[in-house]
Each structure stands twice: as C-alpha cells, then as structure tokens.
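J.: Got a predicted model here, sequence first, then my questions.
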Amino acid sequence: MAAVFFGLFATGMALPVLPRHVHEALGQGTVMVGLVMGCQYAAALFARARAGSLADSRGPRLGALTGFIASVGVALLYLASVPFAGTPSTSMALVIAGRLLTGVAESFIVTSAMAWALVRLGPSHAGKVIGWIGMAVFASLGASAPVGTAIHAQFGFGGLAIAMAAVALAGWVGTRRIAGVAASHGERLPFSRVLGVVKLPGAGLMLCSLGFAMILAFAVLLFAQRGWPGGALALTAMGAGFIVGRLLFGHLPDQAGGARVALACVIAEAIGLAAIWLAPHPGVAWAGAALTGGAYGLAFQGFGVEAVRRTPAPSRGAAMGAYILFQDMAMGLAPLLGGALAAAAGLEAVYLAAAMGAMGSAAIAFGMLRRPA
C-alpha cells in the first residue's frame, strides 16, 4: 500500500494542474486537454501486459521499482517543458511524453502491488487486496491534488515537477526496503487468453470507469466555467468517498459476491454523476463526486473479485494487468470523447454521458449474476 501511495502521489500532484496548464498557459482547447489527460492510458494498454508478466515471472518488487524509475522520468519531462512555455508545440510534446510515461509508471506500480499482495494473502482475500490497494490509489489522488495545486501556485510548473521527482525517489527507496516474494510457478496462460478470461468483468469496469475519468479530466474546468472555487476539491471528495466506502463496505465483495456488490454500486455511481451534471452549486457537485468515488471503488473491487475467481494462480499477475487494462481503455478514450462532447454540448454533458455508461455497467453486472461463471 505504501508503494502505491507514494507512486501515485508523485504523478497525482500534476492531475489538477495539467488541465488548466494546458488550457491557459499553453492556450489549448478542451479537445487537447482531453488528449493530454487521456494519452496516459494509451501507453498503459501496452504496459499492463508487460507489468503483469514481469510480476509473475520475476517477482512483483522488480515491477514496482521499475514504475518508480518511470515516475522520475515523468517529472524530468515536465521540468524540461518549462523553458518552452513560449513555444506551445514543443512544450505540449514534452507534456504529452510525460503523460505517456505516466501510464507506464502507474501500470507497473499498481499491477505489481496487486500481484504482490495476492501472493502474500491468497485468492480468497482478493476483494480485500483490491480494496486496500485501491484505497492507497485514491488516498494518494485525494491527498496529492491539493498539495499539487498549492505547490504550483507557489512555485509554478517547474517547482511541481521537482516535487514530483522527490516523492518518486522516496517511494523507490522505501520499496527497495520491503521484502520481496518469489515468482509464481506453474503453467502461465498467454496474455491473450487471460484477456478472454476477464473480459466480462473487465467490460463492466470499463463502463463504470467513465465517471472517474470525467471527474479527473474535467471537474476543475467545470468549476472554473461556473465561477466556483474548489475545483481540486472535487478530486479530493472523490478520493474521500472511495476510502470511506472501502472502510465501511470493503468486506462485502468477498462475502456477498463481486457481481452483486458491483450491480448496486454502479447504480449509485450513476446517481452521483447525475448530481454533478445537474449541480446548482459546488456543494452538490462535491457530494456527487464523493458518491461517485465511493460507489466506483466498490464496483472496481466487485468486478475484480470476479476476474480473480476466473483465473488460475500462475497467471494472476497477468490477470490484474488485463483487468485494469479495461479501465485504461476507458480512461484513454473518455477524455478524448469527453473533450469533443464538451466542445459540442458543454462540460455538463460529459457527466450525463458517464452516468449512462454506469447504467451500462449495471446491465453487465446483472448478466453476471444471472449467468455466473
């Protein structure tokens, strides 16, 4: 958990800053904002397979350390973009390269941490593993957003990049001190077969991830457009909701069944997204973000339990990579499509679209309940 927290804290500090940096400092529109925020997940589509295979074959600690090295590279690319602020095309190219490398860094850290914990605790505790790792993810996102905003306000984009590098290096040092576990033994499925095994829970995850993606990419801009303060607090509220949901109800997927929990939670997520869409003042939007975070966290856990249950032990690292890859597809496409939708119909429309995606995820969870594997 500590490795995941430090790893995503380092890259997460830039999340609330990047949309406005690209839009205001570099003069780009919402479509380019969506491209910058979403391109990370294009890289993750390729990195997940490698991260899972490395965790299964050579042990998960090596994968996590590789992710921290990539995080330092992200910070260096952002720092290199600062002198080119007067040349937006060059600065944008470096920022996009940093976002692509972010996809590699986060893929290796999160996938390796999940595989690490599954080896230690076993598949009967898969829900708890996904729950606690997910809590570390959202705790880091929630805590890093205001920290990153404050550092940027005081020291600019270059100061933010230096802070990111410092946190990533601290995470690398700390992870080096954690005892590793042996690589998995036995016949491993090819990654293409692993994808087939987890495709149904993965599809449910992909659709319910749209709301998460839209809040990360566009909440700050939505608040600014409406003249509201506290756009970064929408990210914090989503992270807080995620953590509270996991603390109170994180035991349910292992006990009540992953598909049943996922069904209830994606419906609640749709309600939270609709609240952001219709919010008359920031308090409603913050509450909607908190509900979305809590519901999404448990849905992720529920669908993940179903993915682990379907996969043989020697391939569970690859299964975690394959499962999260479906999230990456949503996270990569949603900002791009959301940017185009925002340009055509306004920023509010992206949250209506995400709510509809959550209801599609509910249909998949219902089908899994009726036809369990």
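T.: Great, that's in hand.
J.: From now on I want contacts and neighbour counts done on CA atoms only, so please keep to that.
T.: Noted.
J.: Residue 291 against residue 238, yeah?
T.: Yes - assessed by Cα atoms under 8 Å, residue 291 is found in contact with residue 238 at 7.2 Å.
J.: my guess is residue 364 contacts residue 199, does it?
T.: No - in this structure, residue 364 is not within contact of residue 199 by Cα under 8 Å, at 11.0 Å.
J.: and those two? which has more neighbours close in?
T.: Using other Cα atoms under 10 Å, the more surrounded residue of residue 364 and residue 199 is residue 364, with 22 against 17.
J.: Distance check, that one against residue 108.
T.: Distance, residue 364 to residue 108, by Cα to Cα, to the nearest Å: 28 Å.
J.: what are the ranges of the strands in this structure?
T.: Using DSSP state E, the chain contains no strands.
J.: Enumerate the helices of this structure by residue range, in sequence order.
T.: Assigned by DSSP state H, the chain shows helices spanning 2-12, 18-20, 30-58, 60-81, 88-121, 126-176, 191-197, 199-225, 231-249, 252-256, 258-278, 282-309, 316-345, 349-370.
J.: so which of the ones you listed comes closest to residue 183?
T.: Nearest to residue 183, of all the helices of the chain, is helix 30-58, at 5.3 Å by Cα to Cα.
J.: buried residues in the closest one?
T.: Residues of helix 30-58 classed as buried under the neighbour-count rule (16 or more other Cα atoms under 10 Å) are 30-57.
J.: same deal with stretch 57-76?
T.: Using 16+ other Cα under 10 Å as the test for burial, stretch 57-76 gives 57, 59-76.
J.: Outside of it itself, list whatever touches it.
T.: 3, 7, 10-11, 51, 54-55, 97-99, 101-102, 104-110, 112-113, 115-116, 161-162, 164-165, 168-169, 171-172, 175-176, 180-184 (Cα atoms under 8 Å, 6 or more residues apart in numbering).
J.: try this one side by side with the last:
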Amino acid sequence: MSYIVSTKAREGSVVLTLMPIMAAVLVGFVIIGVALPVLPLHVHNDLGFDTFVVGLVAGAQFAASLVSRIWAGSWSDRHGAKQGVVTGLIGAVAAGLLYLLSLAFVKVPVLSVAILLIARAVLGGAESFIITGAVAWGLRLVDREHAGKVIAWVGTAMFASMALGGPVGSVLYASVGFIAVALITTVLPLVVLLYLTRVPSVAPHPHGDRSSLKAVMSAVWLPGVGAALASIGYCAILAFSSLLYSDMHWHPVWMAFTAFGLALMLARALAGHLPDRFGGAKVALVFVVIQAVGLILIGLARTPLIASAGAALAGFGYSLVYPALGVEVVSATTPKNQGLAMGIYTAFLDVAMAVGSPVLGWVGGLTGLGSVFLVGAVVVSCTAGVAGGLLCKGSSQRARSGLER
C-alpha cells in the first residue's frame, strides 16, 4: 500500500520521520560493517594475497556500485524508493550466499578470491539500491530545506552499522572464522525485508517531464568531484586501517574504523543542521580541512592512541563534507529527479573508492602503509578547492539575480 505524504515533517520531527528508514539502513549495512575489518585479513592471511589484491577485493564493491548507482536512482524515481531498498536487500542475500560458496574453495585461493570478487560486486549493487533508495525515500518525506539532515541522518545510520559491525565482525572472525560473516550477510537482509513489509511506502512522483541525464549531470558534477576527492580518505581507513594496526602490532585492529565511525556519528548529531543553515559549500570547506589533519596524524602515528585520535578527527571532518556537498546537489535539481541526482552524486564516491582502493594499495606496497594515509590527506585537501569554486559560483549567480531585478 502506498501513500503520498500530505504534510511535510517540521524541523523538530525530521529524525523521528526518518526512523523507519534509518532502522532499515542500520541493520542492512551491518552486513557490510562486519566484513570491513576482516575481509582484508581473510584475503591477506587466509588466502595469501598481497595488498594490491586486498585493495582490488575491497574496490570491487564500489566499482559495482558505480555501475548500478544511476540505475538505482532512476528506479527509485520511477517505481518508488521503498522498492529500491527491497531490491538492494535481495541482492545482499545473494552476496552472502556467494561468500559461503567462496569458502568451499579456500584450498584453491585463486578461485576463492574470484568468487569473493563477484560477491563484493553483487554487494556493491545491493548497497547502491539500499542507500540511494533510502535517501530518496527520506527526501520525499521532509521539506526541501531539510535535505542536509536527510543525507546526514541516513548516512549516520549507515556509518553506525559499520562502526557496530567492525568489532562484531572481528570477534566472530577470531572465534569462528569468515563463515560467520558469510552467514550474517545472508540472514540479516532477510530480517530487514520482513520488517519493511510493515512499513508503508511513498508513491513516486507522477511521470511527466523529467530532466535529461545530461542536465542532471551538469548540476551534480562539481559537488560530485568534491565528494570523490574527500572520499579517498574514507577509502584509506576503510581498506587499510586494520592492516596498518596489524602491521604495527596494535590491538584491536578495528579501533581506527570504529573511532572514525563514532566521531562521524557524533558530529552529525551535533552539527548535522549546519549545511542547511549556512550552506553546503561553506561547511564542506571547513570540515575537509579537519579530515585532512586527521589523516596526517594516522600516517605519522607511532602509537595506537595517536592513530585512533587521527581516525576520529578524520571521521569528524568527513562527517559533513558529503551531506554538505549533497545539499548543493539537491538545491540544483527538481524533486522529480532527486533520486537520479543523488544516484549520480554518489556514483562519484564510487569512482573514488573503486580506483582509490587499488591505487592506495599499490602506494602502500611501494612505500609502506603509513604513506597510504598521507597520500589520502593530500587528495582530500583538494576538496577545499572544489568548495571554494562552488562558493564563487553561488556568489556569481546571486549577483546576476540582483542585476536582473
């Protein structure tokens, strides 16, 4: 049963309105979180591959997300955002089954890692439908001026699940093995699917004139480039922080990613309203500097305390860069195209992750794991230039509007 929301949520009720969506994303993304710290260890230690292959396996998910992202956004616009989330959860179940299949061939490492690559690709497509559908769902439930809160809070649910999944996955991997991760990936999406049968959907916008892909791309590309550059830092922590901790004999190996995720959630809880209030470009400009400083601390750290503090600082900085630049996307597109616009916007992140993981792995193999985070800091800093460009563009548009009046 579908319904069209007649009364938009007021500011004070935005989070309450988004709760069902956030719950679905939270549980759905635990399946990704549990694998984040242990998948590199499984590929490196159990299957015997080097850091380049670790980066390749991690990046496969984001490459598949890139391929499916625009499709996921268009699907949500045309068929309903809830249907996009459901499709993604079904894909996640398939990825879990492939994880289980890969374990049947651990004595043939090349075949096992090939199946893992396929599983990660399927999970990438699933993730694309889940998060793109969830954001589009949220944007349909609240007023346009709360777009930053929607992107921030739905993203917070995603990172919360990853922060929770990190220690859970590490404990399960240490005590049971990768099979526990495979089983969770298969079972949890089924639980969420049952939950969503009780959650009403939101009808899609009526068909009618929609902007062309080229027109939407022209509005999205500059914020998208900024998000891609900033996400290289996230990519470094995602794929290589557990290996850095393991290499330095620091425990627990999941601490950096959990510190990153917890700081990100705290920042969004305390400051998630800032992009809507002050403008996305201004907020992105400030917070990306904080992110870069955190990555530098990780790269230079000689103790786990300093590295974890750097990860927390990087998470605090990255927390508002993505939603802040997302506000710029929403303000430049029409409601009928918001799913497609957010799909394209997130696709830039996928490009960064798909390319960044193997490249950073190559850098780490040549110059050491610490350099991964220093290089990431340099790339992330380039986002400040993009934010400055958006500020100049906005000032020029306002000046032209004033002259026309």
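T.: Ah, there it is. Predicted model, so just to flag it, every value in this text is computed and none were measured.
J.: what about the counterpart of residue 130 of the second structure in the first structure, how many neighbours?
T.: Matched to the first structure by TM-score structural alignment, residue 130 of the second structure sits across from residue 109. Residue 109 of the first structure has 28 neighbours, counted by other Cα under 10 Å.
J.: surely residue 109 of the first structure meets residue 6?
T.: No - Residue 109 of the first structure is beyond contact range of residue 6, at 9.8 Å (criterion: Cα under 8 Å).
J.: Matching residue 163 of the first structure against the second structure, which residue comes up?
T.: Taking TM-score structural alignment, the alignment pairs residue 163 of the first structure with residue 184 from the second structure.
J.: That match touches residue 31, doesn't it?
T.: Yes - between residue 184 of the second structure and residue 31 there is a contact under Cα under 8 Å: 6.4 Å.
J.: okay, these two: which has more neighbours?
T.: Using other Cα under 10 Å as the criterion, residue 184 of the second structure and residue 31 rank with residue 31 on top: 28 against 18.
J.: Which residue of the first structure is paired with residue 55 of the second structure in the alignment?
T.: In the first structure, the residue paired with residue 55 of the second structure according to TM-score structural alignment is residue 34.
J.: Let me see the contact set for that match.
T.: Contacts of residue 34 of the first structure by Cα under 8 Å, 6+ apart are 217, 334-339.
J.: just curious, which of those residues is nearest to residue 191 of the first structure?
T.: For the contacts of residue 34 of the first structure, the nearest to residue 191 of the first structure is residue 334 (24.6 Å; Cα to Cα).
J.: how close does the closest one get to residue 370 of the first structure?
T.: Using Cα to Cα, residue 334 of the first structure is found at 29 Å from residue 370 of the first structure.
J.: One more: residue 56 of the first structure?
T.: Note on residue 56 of the first structure: its distance to residue 370 of the first structure, by Cα to Cα, is 32 Å.
J.: try residue 229 of the first structure
T.: Residue 229 of the first structure is 45 Å from residue 370 of the first structure, where distance means Cα to Cα.
J.: Same question for residue 177 of the first structure.
T.: Counting by Cα to Cα, the separation of residue 177 of the first structure from residue 370 of the first structure is 46 Å.
J.: same question, residue 193 of the first structure
T.: According to Cα to Cα, residue 193 of the first structure and residue 370 of the first structure sit 24 Å apart.
J.: Looking at those two, which is more packed in?
T.: Neighbour count, other Cα under 10 Å: between residue 193 of the first structure and residue 370, residue 193 has more, with 14 against 10.
J.: who's in contact with the nearest residue to residue 185 of the first structure once chain neighbours are set aside?
T.: Sequence neighbours aside, residue 314 is the residue nearest to residue 185 of the first structure in space, at 6.0 Å (criterion: Cα to Cα, 6 or more residues apart in numbering). Listed by Cα under 8 Å, 6+ apart, the contact set of residue 314 of the first structure reads 56, 184-189.
J.: hmm, 10 Å instead?
T.: Applying Cα atoms under 10 Å, 6 or more residues apart in numbering, we find residue 314 of the first structure in contact with 56-57, 119, 183-189.
J.: The closest residue to residue 337 of the first structure other than its chain neighbours and residue 256 of the first structure: what is the separation?
T.: Computed as Cα to Cα, 6+ apart, the closest residue to residue 337 of the first structure that is not its neighbour in sequence is residue 34, at 7.7 Å. With distances taken as Cα to Cα, residue 34 of the first structure is found 37 Å from residue 256 of the first structure.
J.: again with residue 192 of the first structure
T.: Distance, residue 192 of the first structure to residue 256 of the first structure, using Cα to Cα: 30 Å.
J.: Touching, residue 132 of the second structure and residue 158? I think so.
T.: No - between residue 132 of the second structure and residue 158 there is no contact under Cα atoms under 10 Å: 11.7 Å.
J.: which of these two has more neighbours?
T.: Higher neighbour count among residue 132 of the second structure and residue 158: residue 132, with 32 against 25, using other Cα under 10 Å.
J.: dump the residue contacts of the more buried one.
T.: Counting by Cα under 10 Å, 6+ apart, residue 132 of the second structure touches 69-76, 81, 84-85, 88, 138, 338-346.
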